[in-house]
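# Take this sequence and fold it.
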Amino acid sequence: MIPPLYILRHGETEWNAQGRLQGSFDSPLTSRGRAQARAQNRILAQRDLSASTALSSPQGRAFQTAAIALEGLVADIVTHAALREIGLGDWAGQDRAALIAETNAQDAFDLYELAPGGEGFAALHARCGAFLDQITAPSVLVTHGITSRMLRLILTGQPITALRDIAGGQGIVFYLENGIQHQLR
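Here you go, the predicted model:
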């Protein structure tokens, strides 16, 4: 059984604000992104994290968010490669709207599946499932938009086809226990 988890998405980055896909590339947090991470800190400060492990994607935007969101709440943040964002192959760094217009994508979600050299949802699902199988203690996970959704999809027992339907967002915290998700604000 997977222990209780808090799952956070990194704060807004410059590329988020510009509508660019990031994938394995990185972009710094905006002032709004740093404010979103401080909001996550306020949310988490209301919880008892004394028995929790803090794990972050090694990508800069997530680790910077983790440092702000967990400041004064946990002693150490450990990076874990499984929490990185879905790979976008040749489309990392590209303009989201332009790619949607140039391809058969109905929306940005399709881009993650269609990206040449990208990871795709099935591989991300396998990566996230294997990671969750390793979790043995209550944890705070700081990750990315699509990876966060996939983790929460698995934890709530939904199929990959429900990925578009699971809530996302920056500056909020998702708490998952016993297959039930709660959005904390």
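
# Please make it C-alpha for all contacts and neighbour counts, starting now.
OK.

# Strands of the protein, start to end?
Using DSSP state E, the strands of the chain run over 5-9, 53-56, 77-79, 139-143, 173-177, 180-184.

# could those strands be laid out in TSV, adding distance to residue 132 and mean neighbour count?
Compiled in TSV, those are given as follows (distance: least, Cα to Cα, whole Å; neighbours: other Cα atoms under 10 Å):
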stretch	distance to residue 132	mean neighbour count
strand 5-9	10	26
strand 53-56	12	23
strand 77-79	15	17
strand 139-143	11	26
strand 173-177	12	20
strand 180-184	15	13
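
# What sits closest to residue 113 if chain neighbours are left out?
What sits nearest to residue 113 in space, not counting adjacent residues and going by Cα to Cα, 6 or more residues apart in numbering, is residue 120, at 4.7 Å.

# how about this one, so we can line them up?
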Amino acid sequence: MHLPELYILRHGETVANAEGRMQGGFDSPLTAKGEAQAHAMAQRLADQGLAKGAFDVISSPQGRAMRTAEPIARLMGCDVQTDTRIAEIGMGQWAGLLLSDIVERWPAQYENESVLEFYRRVPEGESFDSLWARTGAFLSDLTRPAVVVTHGFTSRFLRAQVMGWGMDRLGEVPDGQGVIFAFRGGQQTILK
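Next up, the predicted model:
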């Protein structure tokens, strides 16, 4: 897949992240730390010398991603575009629950699975195949360099596909808040 220059990042820390809650479609405001991460990532992108108007800023429509994208768009001199295909994976019955509550209610599943397999089996949650398909369709439609503001799982799925990997390698894709994953000429650089 030939892609334009991309910068993929996860939204800043949310209240739900700090509390250990699953989000998915459940939204939560950014914490003060999350706001600081959003501004720091915007500055880090500005420090890369990205030409104003040369990049689109595309965000998940979920509030936490939009709030992270806003300072980036301001520094880049553009509006935030939204795309539902980069919203977070649907967490079904787990949306809004604390991880400790999930472990208590589904103990065998948690104890016997890898982290990714644990999430693959969310009751009434979105399938990995569905997330893979919609993130792949999003990437296929990109024609201009872009800063993409998304979520933890969605970011992993996007980056695996950008690197030409399959779902079997998702566990090798690093994660992190406050981190920007830059893709230029087929090479990944992590901007911290």
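
# how far away is the residue nearest to residue 113 of the first structure from residue 146 of the first structure?
Going from residue 120 of the first structure to residue 146 of the first structure by Cα to Cα, to the nearest Å gives 11 Å.

# what do these two both touch?
Contact criterion Cα atoms under 8 Å, 6 or more residues apart in numbering; residues shared by residue 120 of the first structure and residue 146: residue 86.

# ok so, going back, which one, of the strands of the first structure, ends up nearest to residue 16 of the first structure?
Residue 16 of the first structure lies closest, by Cα to Cα, to one member of these: strand 5-9, at 12.3 Å.

# Nearest to the middle of the first structure, which residue? Look it up for me.
residue 144 (2.4 Å; Cα atoms, centre = their mean).

# can you pull the contacts of it?
8-10, 57, 62, 83-85.

# Pick the one among those residues closest to residue 49 of the first structure.
Nearest to residue 49 of the first structure among the contacts of residue 144 of the first structure, with distances taken as Cα to Cα, is residue 8, at 14.3 Å.

# Just give me the match in the first structure for residue 73 of the second structure.
Counting by TM-score structural alignment, residue 73 of the second structure lines up with residue 70 in the first structure.

# Can you tell me the closest non-neighbouring residue to its match?
residue 41 (5.8 Å).

# Hmm, the one you found is touching residue 71, no?
Yes: with contact defined as Cα atoms under 8 Å, residue 41 of the first structure reaches residue 71; the gap is 7.1 Å.

# And the residue lying closest to residue 69 of the first structure once chain neighbours are set aside, how close does it get to residue 128 of the first structure?
Closest residue to residue 69 of the first structure apart from its sequence neighbours, by Cα to Cα, 6+ apart: residue 41 at 4.1 Å. Counting by Cα to Cα, the separation of residue 41 of the first structure from residue 128 of the first structure is 24 Å.
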